[in-house]
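Asks: What follows is a predicted structure for the sequence shown.
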Amino acid sequence: MKVLIIEDEKELQRTIQESLQKEMYVIEVANTYKDALHKISSFDYDCILLDIMLPDGNGIDLLKEIKEIERSDSVIIVSAKDSIDDKVSGLELGADDYLTKPFHLSELHARIKSVLRRKNQNGNNSIKINNLELFPDEFTVLVNGKEMEMNNKEFALLQYLVINKNRLLTKAAIAENIWGDYMDEVDSYDFVYSQVKNLRKKLKQYQADLEIKSIYGMGYKLTTEGE
């Protein structure tokens, strides 16, 4: 899962980033309104943590722009301003939640998981497709009730494919969603092919009724067998 932290307080930004990375989220950060708008316009995120007070603009105005360009990213407003007007404005504009500083990191984790469950899992704790069941909060995958052994990147790849079942996902989209800002350091998407190849082997090994199809020259699509 990919999260964008929009926060100009460097120490808080670092603390949140390190905490969420321990939870296996892919993290990107923005310190300003301008940088945040560029990232949101260019990339997809599962969740955006949005501070209201930014050095070059207001987070509420940024939220308006997010909605105007019809992005579906979940947004949690994180602000030191405990203002009813800001809360109402943010929620009316389409924010999924509002968290007032200071807060415990455990509460932030719970809020993120909650909005992601609502967005991707219809409020459930797991996602089921045929004989496979994926538990995002526990980083666990069961096939016919048996746990499937996999590393963090394989789990992230499978989760991204499952959430986007039957949708064509380009290699660029897969790489950017799972590796985030580190994509700036690579010259090709060959590593995506390697990860998909390894995941296919494991799905076959555990007899999952799913198939990762290659769409020549474009990317991959997760389907149930026979589709």
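Replies: Perfect, I can see it now.
Asks: Only C-alpha atoms from now on, for both contacts and neighbour counts.
Replies: Fine.
Asks: nearest residue to residue 52 other than its sequence neighbours?
Replies: Leaving aside its sequence neighbours, residue 52 sits nearest to residue 59 (C-alpha to C-alpha, 6 or more residues apart in numbering; 3.8 Å).
Asks: those strands in this structure, which residues are they?
Replies: In the chain, the segments counted as strands under DSSP state E are 2-6, 26-30, 47-50, 53-54, 57-58, 74-79, 97-100, 127-129, 132-135, 140-143, 146-147, 169-170, 210-215, 219-224.
Asks: hmm, back to that, make sure the residue nearest to residue 52 is actually in contact with residue 50.
Replies: Yes - with contact defined as C-alpha atoms under 8 Å, residue 59 reaches residue 50; the gap is 6.5 Å.
Asks: quick revisit: what's the neighbour count on the residue nearest to residue 52?
Replies: Using other C-alpha atoms under 10 Å, residue 59 has 24 other residues around it.
Asks: same deal with residue 15?
Replies: By other C-alpha under 10 Å, the residues close to residue 15 number 11.
Asks: about what we covered before: of the strands of the chain, which is nearest residue 182?
Replies: Comparing the strands of the chain against residue 182 with C-alpha to C-alpha, the closest turns out to be strand 26-30 (9.5 Å).
Asks: Tell me which residues are up against stretch 184-193.
Replies: 171, 172, 174, 175 (C-alpha atoms under 8 Å, 6 or more residues apart in numbering).
Asks: Quick check: the gap between the residue lying closest to residue 27 once chain neighbours are set aside and residue 62.
Replies: In space, and not counting its chain neighbours, residue 27 is closest to residue 3: 5.1 Å by C-alpha to C-alpha, 6+ apart. Distance of residue 3 to residue 62, given as C-alpha to C-alpha, to the nearest Å: 16 Å.
Asks: ok, the two, which is more surrounded?
Replies: For residue 3 versus residue 62, the count of surrounding residues by other C-alpha under 10 Å is larger for residue 3: 25 against 20.
Asks: next up, a second structure to put side by side with the first:
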Amino acid sequence: MKVLIIEDEADLCDVIKSFLEGEKYMVEIANDYANGLAKLVNYDYDCVLLDIMLPGGTGMQLLTELRALGKDGSVIIISARDSVEDKVEGLELGADDYLAKPFHLAELLARIKTIIRRKNHHGEQAIQFKDIKLFPEERKVLVRTDELQLNRKEYDLLYYFMIRPEKLITKTSLAEAVWGDDADQSDNLDFIYSQIKNLRRKLKNYQAEVDFQAVYGVGYKMV
């Protein structure tokens, strides 16, 4: 799962990034309005942590831009401004939650999990496709009743496919979601093929009912 922090307090960014990476999230950072907008335009995120006051603009303006782009990633406003007016404005513009500074990292994590589960998992604790069941908060995967052992990248790839079953996913989208925003700058994306090959082999060993269908020159779909 991929999170973008748009926050100008560098120390706070580093603390949140380190904490979320410890929870196995992919984390990107933007420290001002312009960089935040560029990332929102060019990349997709499961959740955006958005400060209101930013150099060059405001978080409310970025939130407006995000929704105008038609992107439905979850947004949590994190701000020292704790007025009712700010909360109402943020929620009316399309934010999913509002967390006033200072906050406990455990509370932030709980809110991220809640809104991602609500949006991507329809409120369910587990995601299921055919005979595979994935538990995002535990990072556990079952093939029927047997637990499938995956490394971090294999799990992240499977999760990305599981919330988009039978949909064609481009190699660029997979690279950005699992390896980070800069992955699309790689000379080639052969590393994706290697990871999918390993994931397919493990699923086959468990006689799973799913497979990954390659669409030449474009990407893959889970069928």
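Replies: Looks like it arrived, so ask away. The model shown is predicted, which means the values in this text are computed figures rather than measured ones.
Asks: now what about the TM-score between them?
Replies: Overlay of the two chains. TM-score (TM-score structural alignment, normalised by the length of the second structure): 0.98; 223 aligned residues with a C-alpha RMSD of 1.0 Å.
Asks: Distance to residue 203 of the first structure added to the strands of the first structure, as JSON lines?
Replies: JSON lines is the format used below for the strands of the first structure (distance: least, C-alpha to C-alpha, whole Å):
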{"stretch": "strand 2-6", "distance to residue 203 of the first structure": "23"}
{"stretch": "strand 26-30", "distance to residue 203 of the first structure": "23"}
{"stretch": "strand 47-50", "distance to residue 203 of the first structure": "28"}
{"stretch": "strand 53-54", "distance to residue 203 of the first structure": "45"}
{"stretch": "strand 57-58", "distance to residue 203 of the first structure": "46"}
{"stretch": "strand 74-79", "distance to residue 203 of the first structure": "30"}
{"stretch": "strand 97-100", "distance to residue 203 of the first structure": "36"}
{"stretch": "strand 127-129", "distance to residue 203 of the first structure": "13"}
{"stretch": "strand 132-135", "distance to residue 203 of the first structure": "9"}
{"stretch": "strand 140-143", "distance to residue 203 of the first structure": "9"}
{"stretch": "strand 146-147", "distance to residue 203 of the first structure": "12"}
{"stretch": "strand 169-170", "distance to residue 203 of the first structure": "18"}
{"stretch": "strand 210-215", "distance to residue 203 of the first structure": "7"}
{"stretch": "strand 219-224", "distance to residue 203 of the first structure": "11"}
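Asks: which one of these lies closest to residue 15 of the first structure?
Replies: strand 2-6 (10.9 Å).
Asks: Would you mind listing the residues in contact with residue 65 of the second structure?
Replies: With contacts defined as C-alpha under 8 Å, 6+ apart, residue 65 of the second structure is in contact with residue 37.
Asks: Sorry, wrong one. I was asking about residue 174 of the first structure.
Replies: Per C-alpha under 8 Å, 6+ apart, neighbours of residue 174 of the first structure: 157, 160, 192.
Asks: Repeat that for residue 19 of the first structure.
Replies: Residue 19 of the first structure neighbours (C-alpha under 8 Å, 6+ apart): residue 105.
Asks: Repeat that for residue 6 of the second structure.
Replies: If you count contacts by C-alpha under 8 Å, 6+ apart, residue 6 of the second structure has them with 29, 30, 31, 32, 33, 36, 48, 49, 50, 51.
Asks: Do I have it right that the third one meets residue 9?
Replies: Yes - using C-alpha under 8 Å as the test, residue 31 of the second structure is close enough to residue 9 to be in contact (7.4 Å).
Asks: These two: which has the busier surroundings?
Replies: Set residue 31 of the second structure next to residue 9 and count neighbours by other C-alpha under 10 Å: residue 31 wins out with 17 against 12.
Asks: nearest to residue 199 of the first structure, of the strands of the first structure?
Replies: Closest approach to residue 199 of the first structure among the strands of the first structure (C-alpha to C-alpha): strand 210-215, 8.7 Å.
Asks: Would you mind getting the average deviation of that closest one from the second structure?
Replies: Here the mean offset of strand 210-215 of the first structure against the second structure after fitting is 0.7 Å, by mean C-alpha distance after the TM-score superposition for the first structure.
Asks: Where does that strand end up in the second structure?
Replies: Strand 210-215 of the first structure corresponds to residues 210-215 in the second structure, going by TM-score structural alignment.
Asks: Distance from the matching stretch to the middle of the chain?
Replies: A distance of 22 Å separates the centroid of the chain from that of stretch 210-215 of the second structure, by C-alpha atoms, centre = their mean, to the nearest Å.
Asks: now the helices for the first structure?
Replies: Taking DSSP state H to define them, one finds helices in the first structure at 10-22, 33-42, 59-68, 84-92, 105-120, 152-163, 171-179, 190-205.
Asks: I'd like those as a markdown table, with distance to residue 140 of the first structure appended.
Replies: Below are the helices of the first structure laid out as a markdown table (distance: least, C-alpha to C-alpha, whole Å):
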| stretch | distance to residue 140 of the first structure |
| --- | --- |
| helix 10-22 | 16 |
| helix 33-42 | 29 |
| helix 59-68 | 32 |
| helix 84-92 | 32 |
| helix 105-120 | 15 |
| helix 152-163 | 8 |
| helix 171-179 | 17 |
| helix 190-205 | 14 |
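Asks: Many thanks, I have nothing further to ask.
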